[in-house]
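Undergrad: this is a predicted model, with the sequence first.
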Amino acid sequence: MAQIVVTRPLVHGALEGLAPPHTVETGPPPTGSELSEEALIERIGTASAVVTTVADPVTERVLSSCPNLEMVAQYAVGLDNIDLAAASREGITVTHTPGVLTEATADFTWALLLAVARRVVDADAFVRSGKFDRWETRTLLGMELHGKTLGIIGMGRIGSAVARRALGFGMDVVFHNRTPANPTIIRETNSRQVALDTLLRTSDVVSLHCPHNDDSHHLLREDTLATMKPSALLINTARGPVVHESDLVDALRAGRIAGAGLDVFENEPDVHPGLLEHERVVLAPHLASATVEARTRMGQMCVESLLAYFSGEDVPYTVRSQL
């Protein structure tokens, strides 16, 4: 029987089937958006396993300060918050929830895109403020997507799901990858692979779906943003640091791009004040995976990993690149 700590409440039923025989302790919501290292160490205590989120700092200090910790089950796909090298040194198994967020994130990408292109947030505020007194020819004009070019940076699971949805809108799809994409995906999405500068120069919408690493850090910055069309929109449901936020604000203020839809931020949860004040920016608090279905399945995958580990079976969803 293992002692398992869950760092914060999850959606109802997400961890169904985990206890008994194991004891599961779920912590209260943290004060503020994140736990500190000290709070996380205290919360894990003598537990054998912990279910973490992307807001939990699973650092070398945390891992080395929890003597009984054998497993970290990350309730997320991304692993930026976990020191994988330290986990490997400590002999701690790390799992995550790959593939589960694909459709939810692709849906939300389109929600942001449509909200920015058709000024949905502005329209809602316009009506609620009592300004709507008659139909007008020039009120809140937006961008029509049919016939436009969608540029996808990162044609993985989520990028290709976004591209499939673009077919229904009659958009042309181009993409940029560091490696050649699956030919089947190219056929299914009627897309073509291009160089990054070509994508930025020709796309009416640029949507980010690449991981955050040394190569993609500040991929969209002053010089690359300057390559985009003045009428183009930028959508980011990937990782905040892929975009240099101050440079994005400068580009928006100068009219070098037309708008942005952002679900993630460079210094999350802090948001650049220039984004908060810009009328052609739609902001969301990291909601791409926020469906009951996706969040429940994430919990189920954590349960599968934990039960397998403590039963001595092969552990699914293990992060293999810890060494």
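TA: Done, it's in. The structure presented is a predicted model; accordingly, all values stated were derived computationally and were not measured.

Undergrad: from now on I want contacts and neighbour counts done on CA atoms only, so please keep to that.
TA: Noted.

Undergrad: where do the strands sit along the protein?
TA: Ranges of strands in the chain, per DSSP state E, are 3-6, 23-26, 49-52, 71-74, 93-95, 149-153, 172-176, 191-193, 205-208, 233-236, 259-262, 281-283.

Undergrad: what about the residue nearest to Glu25 when sequence neighbours are not counted, how many neighbours?
TA: Nearest in space to Glu25, with sequence neighbours left out and distances taken as C-alpha to C-alpha, 6 or more residues apart in numbering, is Val5 at 4.9 Å. Val5: 22 surrounding residues under other C-alpha atoms under 10 Å.

Undergrad: with the one 3 residues further on instead?
TA: By the criterion of other C-alpha under 10 Å, Arg8 has 17 neighbours.

Undergrad: do Glu144 as well
TA: Glu144 has 11 neighbours, counted by other C-alpha under 10 Å.

Undergrad: quick one: contacts for it?
TA: By C-alpha atoms under 8 Å, 6 or more residues apart in numbering, the contact list for Glu144 reads 117-118.

Undergrad: ok, it to Phe108 distance?
TA: Using C-alpha to C-alpha, to the nearest Å, Glu144 is found at 18 Å from Phe108.

Undergrad: elements contacting the longest helix seen in the chain?
TA: Longest helix of the chain, by residue count under DSSP state H: helix 292-310. The elements that helix 292-310 packs onto, with contact taken as 3 or more C-alpha pairs under 8 Å, 6 or more residues apart in numbering; DSSP states H and E, are strand 71-74.

Undergrad: residues in contact with the strand it packs on?
TA: So strand 71-74 is in contact with 48-54, 92-97, 302, 305-306, going by C-alpha under 8 Å, 6+ apart.

Undergrad: neighbours of the residue nearest to Glu70 when sequence neighbours are not counted, how many?
TA: Closest residue to Glu70 apart from its sequence neighbours, by C-alpha to C-alpha, 6+ apart: Ile92 at 4.8 Å. Using other C-alpha under 10 Å, Ile92 is surrounded by 20 other residues.

Undergrad: with Ile235 instead?
TA: Neighbour number of Ile235 under other C-alpha under 10 Å is 24.

Undergrad: can you pull the contacts of the residue nearest to Glu70?
TA: The contact partners of Ile92, taken as C-alpha under 8 Å, 6+ apart, are 69-72.

Undergrad: this is the comparison structure:
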Amino acid sequence: MGSIPKVAIVYVVDPYHEDAIAKLQSQRNLTVILPGDPRIKSYHTDATHILVRSETTIGEADILKARNLKAIIKQGVGVDNIDLQAARRHGVIVCNTPGINSESVAELTLALALSIARRVCEIDRRVRNGEKVIRSKTLGHSLFRKTIGVIGMGNIGRVVAKKWVGAMEGKVIAYDPYAPDSAWDDMKDVQRTAQLGELLQQADLVSLHVPLTEQTQGLIRKEEFAMMKSNAILINCARGGIVDEEALLDALREGRILGAGLDAMDVEPPSLEKYGNTLLDHPGVIMTPHIGASTIENQSRSGIAAVDILCKLLRGEEVESRLT
């Protein structure tokens, strides 16, 4: 590999793992501005490259102000916090780090599903409140050999499906109208459907793994909840906005589904002010503040991957995850 040919001014506008920072600072010909430095707020002045996560939104106004900006590298898969069309119009490269978060997001998906099915968080709260929990009157649901419906046949959905078969010996039904016909051909335990309704009617667990787009906005609404089993669990470890939250609340209150695990909501991070009298008031709901990728191991891997992409760009090499 060649060396970085000239000086670049790199702003790390969101927190990155120390391993990624160490690798970045080891590169020659880079000026690196880290989180906590007061200059971060004025990155528009001279940034040539930006390393970002989900905390910072970069819109067209930011891109127009940052006249020296050449590239934005996003740690993680989702790029809905970056105006891709504006970046494309103004010649700014945008890259992400797909595939690296898959294991950690899949782990959280199963953790939420099992916690809801076995009423772990609900029972824990009752014990902490001093209630005597009678076991015979506090039965959960087994997920062993049950059916998972995976919506979105990308990297994360694939790992979720594999873990489900391995851990639960369960059936997998998958829906993704945009995935190629050959997607998941090597996974013999997967039934693919072209109809979302078919998946919803069969699944004991419905797990969302799609980006937020015009096509997926409000994908799960009142009509979709009406198709689901009364003991079904919905998991959203993807993006807020995919689920109609008012319809979800109605479905929960009316007993049309068993519960929901939400790592992605309309309002993030979730708060008592927003959800205290609605979704958080239901015992079958678990909310986490978009922590699917938040393991020590994954933050190190994905941060280093973002730095590697930056270095490739600076050396003039091709990057597979380039989006603009």
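TA: Arrived safely, thanks for sending. Owing to the predicted nature of the structure, the values given are computational and were not obtained by experimental measurement.

Undergrad: TM value for the aligned chains?
TA: Comparison of the two superposed chains (TM-score structural alignment, normalised by the length of the first structure) gives a TM-score of 0.89, and 310 aligned residues with a C-alpha RMSD of 2.2 Å.

Undergrad: how much space separates the residue lying closest to Gln217 of the second structure once chain neighbours are set aside from Ile151 of the second structure?
TA: Once flanking residues are discounted, Gln217 of the second structure sits nearest to Ile242: 4.8 Å by C-alpha to C-alpha, 6+ apart. Shown here: Ile242 of the second structure relative to Ile151 of the second structure, a distance of 11 Å by C-alpha to C-alpha.

Undergrad: hang on, the earlier thing: where does the longest helix of the first structure end up in the second structure?
TA: Counting by TM-score structural alignment, helix 292-310 of the first structure pairs with residues 296-314 of the second structure.

Undergrad: mind listing what's buried in the matching stretch?
TA: Using 16 or more other C-alpha atoms under 10 Å as the test for burial, stretch 296-314 of the second structure gives 298-314.

Undergrad: got it, and stretch 22-38 of the second structure?
TA: Within stretch 22-38 of the second structure, the residues scored as buried using 16+ other C-alpha under 10 Å are 24, 30-34.

Undergrad: and what of stretch 263-275 of the first structure?
TA: Of the residues in stretch 263-275 of the first structure, those buried (16+ other C-alpha under 10 Å) are 263-266, 268, 272, 275.

Undergrad: next one: stretch 106-116 of the second structure
TA: Neighbour counts over stretch 106-116 of the second structure (16+ other C-alpha under 10 Å) mark 106, 108-110, 112-116 as buried.

Undergrad: show me the helices in the stretch 201-323 of the first structure, by range?
TA: Along the stretch 201-323 of the first structure, counting by DSSP state H, counting those that start in this stretch, helices occupy 222-225, 245-253, 273-276, 292-310.

Undergrad: CSV for the ones you listed, including distance to Ser88 of the first structure?
TA: Formatted as CSV, the helices of the stretch 201-323 of the first structure follow (distance: least, C-alpha to C-alpha, whole Å):
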stretch, distance to Ser88 of the first structure
helix 222-225, 37
helix 245-253, 33
helix 273-276, 39
helix 292-310, 16
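
Undergrad: among these, which is nearest Thr139 of the first structure?
TA: helix 245-253 (20.9 Å; C-alpha to C-alpha).

Undergrad: mean shift of that closest one relative to the second structure?
TA: Its aligned residues in the second structure lie a mean 1.0 Å from helix 245-253 of the first structure after superposition (mean C-alpha distance after the TM-score superposition for the first structure).

Undergrad: quick one: contacts for Pro180 of the first structure?
TA: The neighbours of Pro180 of the first structure, taking C-alpha under 8 Å, 6+ apart as the test, are Gln193.

Undergrad: any idea how far it is from His212 of the first structure?
TA: Between Pro180 of the first structure and His212 of the first structure the computed distance is 19 Å (C-alpha to C-alpha).

Undergrad: can you check Gly274 of the first structure too?
TA: Distance, Gly274 of the first structure to His212 of the first structure, using C-alpha to C-alpha: 23 Å.

Undergrad: and if you look at Val24 of the first structure?
TA: 32 Å.

Undergrad: now Ala251 of the second structure: closest residue in space that isn't a chain neighbour?
TA: Using C-alpha to C-alpha, 6+ apart, the closest residue to Ala251 of the second structure is Ile257 (6.0 Å).

Undergrad: neighbours of that neighbour, how many?
TA: Counted with other C-alpha under 10 Å, Ile257 of the second structure comes out at 24.

Undergrad: was I right to think it contacts Ala232?
TA: Yes - between Ile257 of the second structure and Ala232 there is a contact at 5.2 Å, judged by C-alpha atoms under 8 Å.

Undergrad: any idea which of the strands of the first structure gets closest to Leu101 of the first structure?
TA: Of the strands of the first structure, nearest to Leu101 of the first structure by C-alpha to C-alpha is strand 71-74, at 13.6 Å.

Undergrad: neighbours around the closest residue to Pro283 of the second structure other than its chain neighbours, how many?
TA: Take Pro283 of the second structure and drop its neighbours on the chain: the residue closest to it by C-alpha to C-alpha, 6+ apart is Glu122, 5.8 Å away. Using other C-alpha under 10 Å, Glu122 of the second structure has 17 neighbouring residues.

Undergrad: could you do Gly218 of the second structure as well?
TA: Neighbours of Gly218 of the second structure under the rule other C-alpha under 10 Å: 17.

Undergrad: how close does the closest residue to it other than its chain neighbours sit to Ala203 of the second structure?
TA: Nearest residue to Gly218 of the second structure in three dimensions, chain neighbours excluded: Ile242, at 4.7 Å (C-alpha to C-alpha, 6+ apart). Using C-alpha to C-alpha, one gets 18 Å for the distance from Ile242 of the second structure to Ala203 of the second structure.

Undergrad: then Arg89 of the second structure?
TA: Arg89 of the second structure is 42 Å from Ala203 of the second structure, by C-alpha to C-alpha.
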